[in-house]
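Peer 1: Sequence and computational prediction follow.
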Amino acid sequence: MKEAGNFDGKNKLKKKFHQRKGFYLLSGLIMGIIIFAALYQTSVYFSTNESCMICHVHPHAEETWKLSVHVNNKSGVMTNCVDCHLPPIENTWDHYKAKIALGLKDVWGYLTKDSADFDWESKSELEYAIKYIPNESCEKCHQNLFPEDVTDDAITAHLYYEENAKKLDLQCISCHLDAGHYNPNYIHGKMTGIPGISDDKGVVDTSLFYKEATEVAVFADYIEQIPGTAVSFKMIAIPGGTFNM
């Protein structure tokens, strides 16, 4: 009889354990959903333009944004603050890392500094603005750099950008500083001379021109160079092909 009683007791303990285990799992699942929903809603709220303006109290930030081509355009499409100032949300880790870092920085500045002391003009300069406009944010929307009716100057500049963006750390905002915040005094310049080998006046340093073409002795990747120019490009050897030199 004692063995039967012990057996029943063990079954009851197991039953209680499984009941509690199920309760804890269900409670954890519900709590996880609540926390995730709260974090998501918080992220959505702090991605609105209105939430950005809470800390960015300087009126010209909002005014120049509304006058820019990112808002005031024929298509009616509006580009929001986070679309330019944060990496694309598809790059989840980079997006939220930058969002948290910039958010904490802005909140700290809002709480501890006097906005009357800020030098707003200097923050509109390229040297400062370039740190807060990642290229991938521009490229998320501007996927075609050669649209219909594009000018010859733009084609030249964009071809150079595509070839050298990573190599020379080129930034879209270097040419398009007023795209997000309108500046009536900004003059959209154009490329002069040959990028990388000409001075500010467009005078070309011909000493940087290649004197002869690359000598190729083996079947391997190499950098071709055009004599009399500063043009070079990578040639890739494809196994299985035939060629004559």
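Peer 2: All right, it came through fine. The shown structure was predicted, so the numbers you read here are calculated from the model rather than taken from an experiment.
Peer 1: going forward, measure contacts between C-alpha atoms and count neighbours the same way
Peer 2: Will do.
Peer 1: Mind listing what's buried along the helix or strand containing residue 101?
Peer 2: Element membership of residue 101, judged by DSSP states H and E, is helix 92-112. Along helix 92-112, these residues count as buried under the neighbour rule (16 or more other C-alpha atoms under 10 Å): 95-96, 99.
Peer 1: Please apply the same query to stretch 156-173.
Peer 2: 157-158, 161, 171-173.
Peer 1: Stretch 69-88 too?
Peer 2: 69-71, 79, 81-88.
Peer 1: Need the residues that contact that stretch.
Peer 2: By C-alpha atoms under 8 Å, 6 or more residues apart in numbering, the surrounding residues in contact with stretch 69-88 are 47-49, 52, 65-66, 94-95, 98-99, 132-134, 136-138, 140, 179-180, 182.
Peer 1: Now find how far off-centre it is within its chain.
Peer 2: Computed by C-alpha atoms, centre = their mean, to the nearest Å, the separation of stretch 69-88 from the middle of its chain amounts to 13 Å.
Peer 1: now swap in stretch 53-67 and tell me
Peer 2: That offset, for stretch 53-67, works out to 21 Å (C-alpha atoms, centre = their mean).
Peer 1: tell me the secondary structure for residue 156?
Peer 2: Assigned with DSSP: H, G, I helix; E, B strand; the rest coil, residue 156 falls in the helix class.
Peer 1: Can you tell me, leaving aside adjacent residues, what's nearest to it?
Peer 2: Closest residue in space to residue 156, ignoring its immediate chain neighbours: residue 191 at 7.8 Å, by C-alpha to C-alpha, 6 or more residues apart in numbering.
Peer 1: so that neighbour touches residue 157, yeah?
Peer 2: Yes. Counting by C-alpha atoms under 8 Å, residue 191 touches residue 157, with 6.5 Å between them.
Peer 1: For the helix holding residue 101, name the packing helices and strands.
Peer 2: Contacts defined by 3 or more C-alpha pairs under 8 Å, 6 or more residues apart in numbering; DSSP states H and E place helix 92-112 against helix 49-55.
Peer 1: contacting residues around the following helix or strand past the helix it packs on?
Peer 2: Counting by DSSP H and E, the next helix or strand C-terminal to helix 49-55 is helix 59-67. For helix 59-67, the external contacting residues (C-alpha under 8 Å, 6+ apart) are 53, 71-72, 180-183.
Peer 1: try it against this one:
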Amino acid sequence: MSNSGFRAWLTRPASMAWSLIALIFFGAGVLFWGGFHTAMHVTDNIEFCVSCHSMAPAYEEYKTSSHYQNASGVKAICTDCHVPEPWDEYVIAKVKATRDLWAELRGTIDTPKKFEDKRLELAQRVWHEMEKTDSQTCRNCHAFDDMLVPAQAKDAQKQHPKAMDEGDTCISCHKGLVHQMPDMGSLAEAAYAEFEKTIGQIPDGTDMVHPLETQAYFLDAAGQTAAGKVLAGAPFELIGTDGEMANIRLNGWRQDDVARVMYAEAGKRILLASLKDDAQAAARVAGDPVTVTETGQIWTPIVLEGWLPMAGLTAETDGLWSYANALYIANCALCHAAPHLDEFDANQWSGQFKGMVDSSNLLKEEGRLVLTYLQLHGSDMGGH
């Protein structure tokens, strides 16, 4: 079409009308997009974030953190941590944030008590989102590749290279950095409530049981001949049951001539049971002795059969370890991020745990269960 033909077409009444409509829609689109974009970014400033009364406790906690004030003078505001940068994820985060407005209108967390009651739920929601994105909002400022690890604190020098190698994400270790840690005790309570119904129930086909607490065991089903004590969480083979008693087989190791204690593995101080004189005499050697190279100690595999009341046993290994893990996380998170299970070997966990347990809220038997769990899942163990 020639220039004169195009001008003639353009000046026709119908063409002019369509051109005007297109121009109006284009202009409306520009105005809408500009207004939408502006409105979205207005919600990014910290004044807007804390304008809701419900955010007052979180804001006061933030002001005591290094993200608010530090030696370098670099400040991270709410959206730096809670809103991702990619446009699609940014919009999704903003849409999700509308539920906060609904919560504000309903008064869900508009008092300190209500906020505390919901703190764990709110924290878990944020932790989950950060885990899904590999802590991307953290990495916008804290990039592994740009870290001068030798200039960091001693603990960070140890943990950051490990995190890089294993693909850990920031939030795994840095919970409670800006906002107060929630009371994690309810996690253990929920895990126990789910697990409690399995205690004392031994389904057909069960091949392994665990005592929930340290308790006496016997050499006979009548409970007349005391054999010693089995440790909380220790795994034992189930032979069968007789009334309210369970017949178990203890497979373990004894060191040199120390016959009064049975351990889970040679050279590893994972206590399974103590053995009284009658039990020591009844224990059978189950294989050839081995010498642990590092210590020169001789360990002998032994096996012993005994009886335990079924009321204190569980056959739900996964449920038991979930409960033990919840106890561990709930108590270790009081002071710091809980170390990964494979951060220490079985013997190291014994020393580490004994150094921490006095600062926790764990009851004695809870502590024994957690220690067994940590040792059996240490870096040199396959887990049970």
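Peer 2: That came in fine, so what should we check first? Computed from a predicted model, the values in this text were never measured in an experiment.
Peer 1: Superposed, how do the two chains score by TM?
Peer 2: The TM-score (TM-score structural alignment, normalised by the length of structure 1) is 0.64; 191 aligned residues with a C-alpha RMSD of 3.3 Å.
Peer 1: Break down structure 1 into its helices, ranges please.
Peer 2: 2-45, 49-55, 59-67, 81-85, 92-112, 126-129, 135-141, 152-168 (DSSP state H).
Peer 1: so stretch 66-73 of structure 1 corresponds to what in structure 2?
Peer 2: The alignment of stretch 66-73 of structure 1 onto structure 2 (TM-score structural alignment) spans residues 63-70.
Peer 1: just to revisit the earlier point, starting at the chain centroid, how far to the helix holding residue 101 of structure 1?
Peer 2: Distance of helix 92-112 of structure 1 from the chain centroid (C-alpha atoms, centre = their mean) equals 15 Å.
Peer 1: Redo the buried residues of stretch 69-88 of structure 1 as JSON lines? Include distance to residue 29 of structure 1.
Peer 2: Output for the buried residues of stretch 69-88 of structure 1, formatted as JSON lines (distance: C-alpha to C-alpha, whole Å):
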{"residue": "69", "distance to residue 29 of structure 1": "46"}
{"residue": "70", "distance to residue 29 of structure 1": "42"}
{"residue": "71", "distance to residue 29 of structure 1": "42"}
{"residue": "79", "distance to residue 29 of structure 1": "37"}
{"residue": "81", "distance to residue 29 of structure 1": "34"}
{"residue": "82", "distance to residue 29 of structure 1": "31"}
{"residue": "83", "distance to residue 29 of structure 1": "33"}
{"residue": "84", "distance to residue 29 of structure 1": "36"}
{"residue": "85", "distance to residue 29 of structure 1": "35"}
{"residue": "86", "distance to residue 29 of structure 1": "31"}
{"residue": "87", "distance to residue 29 of structure 1": "31"}
{"residue": "88", "distance to residue 29 of structure 1": "30"}
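Peer 1: Show me which of those residues is closest to residue 10 of structure 1.
Peer 2: For those, the residue nearest residue 10 of structure 1 by C-alpha to C-alpha is residue 88; the value is 56.3 Å.
Peer 1: How many neighbouring residues does residue 255 of structure 2 have?
Peer 2: 22 (other C-alpha atoms under 10 Å).
Peer 1: Oops, could you answer that again for residue 116 of structure 1 instead?
Peer 2: 8.
Peer 1: Look up how far residue 55 of structure 1 lies from it.
Peer 2: Relative to residue 55 of structure 1, residue 116 of structure 1 is positioned 13 Å away (C-alpha to C-alpha, to the nearest Å).
Peer 1: Next: residue 9 of structure 1.
Peer 2: Where residue 55 of structure 1 is concerned, residue 9 of structure 1 sits at a distance of 63 Å (C-alpha to C-alpha).
Peer 1: Out of these two, name the residue with the larger neighbour count.
Peer 2: Per other C-alpha under 10 Å, whichever of residue 9 of structure 1 and residue 55 has more neighbours is residue 55, with 16 against 12.
Peer 1: any idea what the more buried one aligns with in structure 2?
Peer 2: Per TM-score structural alignment, residue 55 of structure 1 is aligned with residue 52.
Peer 1: For that match, list the residues it contacts.
Peer 2: So, once contact is read as C-alpha under 8 Å, 6+ apart, residue 52 of structure 2 ends up touching residue 104.
Peer 1: let's see 10 Å
Peer 2: Contacts here follow C-alpha atoms under 10 Å, 6 or more residues apart in numbering; on that basis residue 52 of structure 2 touches 100-101, 104-105, 110.
Peer 1: go on, residue 54 of structure 2?
Peer 2: 100-101, 103-105, 107-112, 114-115.
Peer 1: out of these, who's nearest residue 31 of structure 2?
Peer 2: The closest of these, once distances to residue 31 of structure 2 are taken by C-alpha to C-alpha, is residue 101, at 25.4 Å.
Peer 1: So what does that closest one match up with in structure 1?
Peer 2: Per TM-score structural alignment, residue 101 of structure 2 is aligned with residue 107.
Peer 1: gap between the residue nearest to its match when sequence neighbours are not counted and residue 61 of structure 1?
Peer 2: Nearest residue to residue 107 of structure 1 in three dimensions, chain neighbours excluded: residue 55, at 6.4 Å (C-alpha to C-alpha, 6+ apart). As for residue 55 of structure 1, its distance to residue 61 of structure 1 is 11 Å (criterion: C-alpha to C-alpha).
Peer 1: What separation do you get for the spatially most central residue of structure 2 and residue 120 of structure 2?
Peer 2: Centroid check for structure 2 by C-alpha atoms, centre = their mean gives residue 329 as the closest residue, at 6.4 Å. Applying C-alpha to C-alpha, the value for residue 329 of structure 2 to residue 120 of structure 2 is 13 Å.
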